[in-house]
Structures are given as structure tokens and as C-alpha cells.
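Novice: okay, predicted coordinates and the sequence, questions at the end:
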Amino acid sequence: MPTQPCRVLTGDRPTGALHLGHYFGSLQNRVRLQAEGAELFIVVPDYQVLTDRDVAEHLAERVEDLVLDYLAVGIDAAKAVIFTHSAVPALNQLLLPFLSLVSVAELHRNPTVKDEIAHSRQAAVSGLMLTYPVHQAADILFCKAGLVPVGQDQLPHLEAARTIARRFNSRYAPGGSPVFPEPEALLSAMPLLLGTDGGKMSKSRGNAIALGASEDETARLLKGAKTDAERRIAFDPVSRPEVSSLLQLAALCQGRDPHTVAAEIGDAGASRLKAVVTEAVNEYLRPIRKRRADLATDRAHLRAVLARGNARANEIADATLAQVKTAMGMRY
């Protein structure tokens, strides 16, 4: 009897263009997992845009652009389930019983929520922000994902999903077959890439190179990247984080070791480093950008991909919600 492929749940908020940090930290890994036979679920959490802002601007365009990036990097739309939060009512219904399984104190203690509140664009913390981990638990558990690729900073959210799964099974399926599996984290081995300002690479901070950026724009951004005063280029992530991040980026694009890239540049300084990185990035992204430009001419195709994904996600969410209602004695 064939084993069921592992389900992997991942996604990105539609708050801006995906960039090199997303690609090497997550997107590349999604393509690999799909090639290895994983059943890939990619949520576009449009409702969650509102966790740290008052309005969701240009949302339709940004959702389509996410789909565009996914297809351009190699996600197979015929196999992956790419869907939006707002199109799957049964998924969002899971939020209500899940909220009953966590305390307000636990939500306040979540370190990821604390960090997101600290960087929020809102004058006051909304209920949506506070319950963000429970929304993510619904995203993960509705399709009974076994693996969730996360960064170290997202581990508290995944632990919240594991806790909710465990408590639901204990309360509503004691001694029987559990309704939900406890998903495992798949931590990325990829080192952190810094933004051009030396801070965390972010869609909202203007310090990232978007996958869809032009070669000229890429060159301009990298020319302004922060380095340091030492002329000799060396890979030392602790003492020289900005220079080392640029070396890491060139090495990733070239499939080489960053120490080797540094040795070749030697005493040529930061200007040569930036030129090497620019050439490496543009060469690596050229086929991705070509596919992206070709796909962008048919926006109807992007919407069709979403429609198929939404339909499949609804089938699964409806079945899961039916299980939940049965376990809770709510089948009237």
C-alpha cells in the first residue's frame, strides 16, 4: 500500500514583493521538497495582512504577484495547492474552537507576537494581532500538515499549533484516534542574509532585492549596500556581518564557498565585492526573471491557479471541519 506523501504547509503574507531572502531562505526549499514528493500547501494569508496595519492596500495585485513569484521560481501549479485565507471559510471557522484551547496569558507571552507588536504600524494592538498564532495554527492544522518550514523566530508560532493540536485531541478525542497530528518544524539551514542597510532583510524596509527587480535596480541597490572600512575582504560573519552577508549571497548564487569568493577579491575592496555580488545575483536570477516576465503577461492564468488551489483547500477544510464538529458533538 503506497504511503501518503508528507504534507508541507508554508506561505507568505501579501505585504510586498518577495526578495532574495525569501528565495534562499524558503522558496528554493519549497521547490526541492515538491521535487522530492511532498504535497505542498502554500497559503496566501490575506486576512493576516491586517495584523500590523489598518488597511490592506493593493491587495489583489500583491496576491497575484505572490503567485507569479511562486511559479517563476519553479513551484508546480499542477501539484501545489496555492490558496488564500479569505477563500476558505471552513479554515477560518477552526479559529473559534482553537481560541478556546489557549489562554490570554499564553498569547501575551508568545515572543514572536511580542516582537510583532513592537514593530507594528498600528497605534493600538488589535485582537487579530494578539491571536495571530491561533490563525497560523488553523492554517497548519486544517490540512493536517506534517512539516512546516520555519525560521528560528517562528518556532513559538509552530509550538502554539502543536499545543492546540495536542489539547484538542486530549479534550475531544481521548483514547481514540487523534484528529490532528502535531506538526514538526523544518528549520532552514540557510544562514541569514542581511538587507542592504545591514539590518534584517524585509519587504517593508526598502533594503531587499526583489525577485522581480531589474538588473539595473539590483546594481543600484547593491552599490549602496553597507560594508565596512577594511579594504581586505574576508568572510567573518561575527566581526564583519555586512561584508560576510554579501559574500554569502554571491556564494549562494555561484554555488561556491564564501571563503573562496573572499579570497579571490582579496584587497580589491568593497567596490569589487559589490561588483562580484551584482554579477552573481543578476546571472542567477536571469532565468527566473525571464519566466516571471513571461507569466506576467497572462494575469488570468494566475487567477486560475488560485481558483484551483482555493477549490482544493475548501474540500480539505470542509472535511476537517466536519471531523472537528463530530468530535465536539456539534453534528445537529
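Specialist: In hand now; what should we look at? Numbers count the residues shown, from 1 in each chain.
Novice: from here on, just use CA atoms for contacts and neighbour counts.
Specialist: OK.
Novice: so which elements touch whichever strand or helix holds Thr163?
Specialist: Per DSSP states H and E, Thr163 falls inside helix 155-172. Helices and strands touching helix 155-172, by 3 or more CA pairs under 8 Å, 6 or more residues apart in numbering; DSSP states H and E, are helix 111-118, helix 132-142.
Novice: list the buried residues of the shortest one.
Specialist: Residues of helix 111-118 classed as buried by neighbour count (16 or more other CA atoms under 10 Å): Thr112, Val113, Glu116, Ile117.
Novice: can you get me a residue count around the residue nearest to the last one when sequence neighbours are not counted?
Specialist: Right, Ile117. Residue nearest to Ile117 in three dimensions, not counting chain neighbours: Val125, with 6.8 Å by CA to CA, 6 or more residues apart in numbering. Counted by other CA atoms under 10 Å, the residues lying close to Val125 total 16.
Novice: ok, and here's another one to check against it:
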Amino acid sequence: MDSFSATVSRMAALEARVASDPGRFRVLTGERPTGRLHLGHYFGTVRERVRLQGLGVETVLVLADYQVITDRDTADNGATNVRDAILDYLAAGMDRAATTIFTHSSVPALNQLLLPFLSLVTEVELRRNPTVKAELAASGRSLSGLMLTYPVHQAADILFCKANLVPVGKDNLPHVELTRTVARRFNDRFGAVFPEPEALITRAPEVPGLDGRKMSKSYGNAIALSMTADETAAVVRRTLTDAERRITFDPTGRPGVSALLTTAALCTDSTPEAIAEELGNGGGRALKEFTIEAVNTRFAQHRRRRAELAKDPGLITDVLNAGNRRANEVAEATLDEVRAAMGMNYSAP
């Protein structure tokens, strides 16, 4: 059994433990603010965060602005992207009073954990990470030191607040596994400080974009949560389908058709196969109109809440000030523990 299958097999038991005692768990999750959040983010992780918070699980959200430059030459539009992400979090139902939302660059102690953590992993282990391997293959340039150590930086994100539950899709599972390795090796070498976090596989671990590939801002195949109804209609209508009238779900042979079916199914809590059967011989036009209606209906309330939130000019500043302050308190306390464990707390009597 591979790692993903083994993790999935444990999900029922983990979900039962979370439901029975949510106060035992702390979630760390977040995004790199490289652009607007899209349906892949929502169905992949955002709604899971809302669900967990509703159960009573403490939630910490990082907007990893430092990690934007792992595979980009610039962090242009960073402030706008951070603002947009926070609006989408709150519109989706995240409770600003119960959620710590912070940015990497505002928490020095978190980033300082990267140094001792790097001593616990090998170059071979880092290069074996799927994200690092994919970037090296796709970039056509030398691998930067920041990209190579990206998995360890993510470990610092998780461990600085001693998170023990991390909602992820299939692609990010190796990052949680490396974090567990870092925590275990630190504890073995220096003394017990960190929990070994568990991965919680989200209900929609892989969300295709409108061209059948993974939904991604960089591919230009995403439906942003902040799109208007008209913008959504325009991007869906541009999706390439085919001339076959009969609608069938075939991700390999009919990627555009299947991506639209999957999107509509997620938005209506149905299945791609059921929607294909309902549309029958309606063709691509009927499929696109069905998908447009499904998306716009599903996110109408989200868009209304988002517009109302955006009217408050001080909201984002207030949320970040509170979150950054809390994250700094937690990170500094953890760093003090790490220094003490490593014998580097020189101010101690």
C-alpha cells in the first residue's frame, strides 16, 4: 500500500477522534499569496477549515508571503493577494475571532526555526520531495536554495505553533510526512518539544482546472472565488470541449468536458456521472450553461458576504495585526523551548 492509500485508510479513525475531542487538535494550513483563491482552494482546503473550526478545532492560517519567491522572481501584488485571500477566508465562514491569520514575513521567530530544522534533513531527502522535483523539472533553471529548502520551511510553519493536524490534498502529503520526520528527529536528538502532526486528507484532494489539468493560477484554468457571475460565465464558455454531443465523463479522453462535469458536481454535491446522464445528448453548450449555473448558485452567498466585508477599510489591517501579534507570541515561546532544548538559552540562570 502506498503512502497516500495508507493515509486514506486511517481517515475514518482520525475523523472520529477529531469529532470526539476537537479541543485536542490544532490545525495549521494556508496558502502562498500568488493570486486570487479559486475553486481548487475552496473545495480542496478552505471548506475543510470552516468545517473543522465549526467542530471546535483551533485554526492557524499562514499566508506564506516569503514562499512566493521560491519559484518566482518577484512578489508583485503581494499585498493585494493577501487582502483578497483574507476576504475569501472570512466570506467562506472562517471566524476572525477564533482564527490566527498571519503572514510569514511578520514572524521572525518562525523563520528562525528553519536553521536547526535544516540540520535534521539531507539534501537527498529534499530533492526527493515531489514539489522540489516538479519545480526542478519545469523551471529550466538552477534550483534556488529557497526552493530546495521549501519543504523544511513548511515544516517550520506547522511546528512553530505545534499544530498536530494538517488538512492536505494528495500533492502536499509528502510535506506533512517530512514535517513528522523533522519533529521526530528533533525530539530524538534534543528532547521532546514537538508533536508529530497528522495529515487529514480533504474530501476533494484533487480538483481539476477547466482544461483537465490541476486547477492553478499559473495555468490560467481556474475559476476565482472573487469572480463575478458574468466573469464566471465568460471563463466557463471559453473552455475547450469537443464536437461529441453525448456528454460522458472521461478525464483522459475528454479532459475539458470532464473538468466541467467535475466542477458542476462539486458545486451541486452530485457526481460527474450523474450530471453526464442528466445532460445526455445536450452537447458542450448545455454542459457549459449547467456548469455556469452551478458555480454561480453555489457561490452567490459567498460573493455577497465578500462584497460586504470589503466595505470595511480597516478590516484586513485589524485581522492581520491581531493574527501577527498572536503568531509572534507563539513562535517566540516555541523558539525559546528550542533554544533551551539545544542548550542555547544563554540568558537562563
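Specialist: Done, it's in. Since we're looking at a predicted model, the values are computed, not measured.
Novice: TM-score for the pair, please.
Specialist: For this chain pair, the superposition-based TM-score is 0.94 by TM-score structural alignment, normalised by the length of the first structure; 326 aligned residues with a CA RMSD of 1.6 Å.
Novice: ok so, going back, the second structure: matching residues for the helix holding Thr163 of the first structure?
Specialist: Aligning helix 155-172 of the first structure against the second structure (TM-score structural alignment) gives residues 173-190.
Novice: from the chain's centroid, how far away is that stretch?
Specialist: 20 Å (CA atoms, centre = their mean, to the nearest Å).
Novice: identify each buried residue in that stretch, please.
Specialist: So, applying 16+ other CA under 10 Å, buried residues of stretch 173-190 of the second structure: 173-187.
Novice: what are the ranges of the helices in the stretch 151-300 of the second structure?
Specialist: Secondary structure of the stretch 151-300 of the second structure (DSSP state H, counting those that start in this stretch): helices located at 173-190, 229-237, 255-268, 272-279, 283-298, 300-309.
Novice: looking at the ones you listed, which is closest to Leu148 of the second structure?
Specialist: Proximity to Leu148 of the second structure, assessed across the helices of the stretch 151-300 of the second structure by CA to CA, is greatest for helix 173-190 (12.6 Å).
Novice: and the angle for that closest one with helix 150-159?
Specialist: 70 degrees (axes from the mean of the first three to the mean of the last three CA atoms, to 10 degrees).
Novice: look up how far Ile86 of the second structure lies from the alignment partner in the second structure of Thr51 of the first structure.
Specialist: Superposed on the second structure with TM-score structural alignment, Thr51 of the first structure falls opposite Thr70. The gap separating Thr70 of the second structure from Ile86 of the second structure is 22 Å, by CA to CA, to the nearest Å.
Novice: between the two, tell me which one has more neighbours.
Specialist: For Thr70 of the second structure and Ile86, the more surrounded residue by other CA under 10 Å is Ile86, and the numbers stand at 24 against 21.
Novice: so the more buried one is in which element?
Specialist: Using DSSP H and E, Ile86 of the second structure falls in helix 78-92.
Novice: in that helix, what counts as buried?
Specialist: Quick answer for helix 78-92 of the second structure (16+ other CA under 10 Å): 78, 81-92.
Novice: list the contacts of the match of helix 155-172 of the first structure.
Specialist: Contact with stretch 173-190 of the second structure is made by 4, 117, 120-121, 129-130, 151-152, 154-156, 158-159, 166, 192-199, 341-342, as judged by CA atoms under 8 Å, 6 or more residues apart in numbering.
Novice: before we move on, what about stretch 246-260 of the first structure?
Specialist: Under CA under 8 Å, 6+ apart, the answer for stretch 246-260 of the first structure is 24, 193, 234-235, 244, 261-262, 273-274, 276-277, 280-281, 284.
Novice: number of residues surrounding Gly343 of the second structure?
Specialist: Around Gly343 of the second structure there are 11 other residues, counting by other CA under 10 Å.
Novice: swap that for Thr218 of the first structure, please
Specialist: 20.
Novice: what's the closest non-adjacent residue to it?
Specialist: Nearest to Thr218 of the first structure is Ile209, by CA to CA, 6+ apart, at 6.3 Å.
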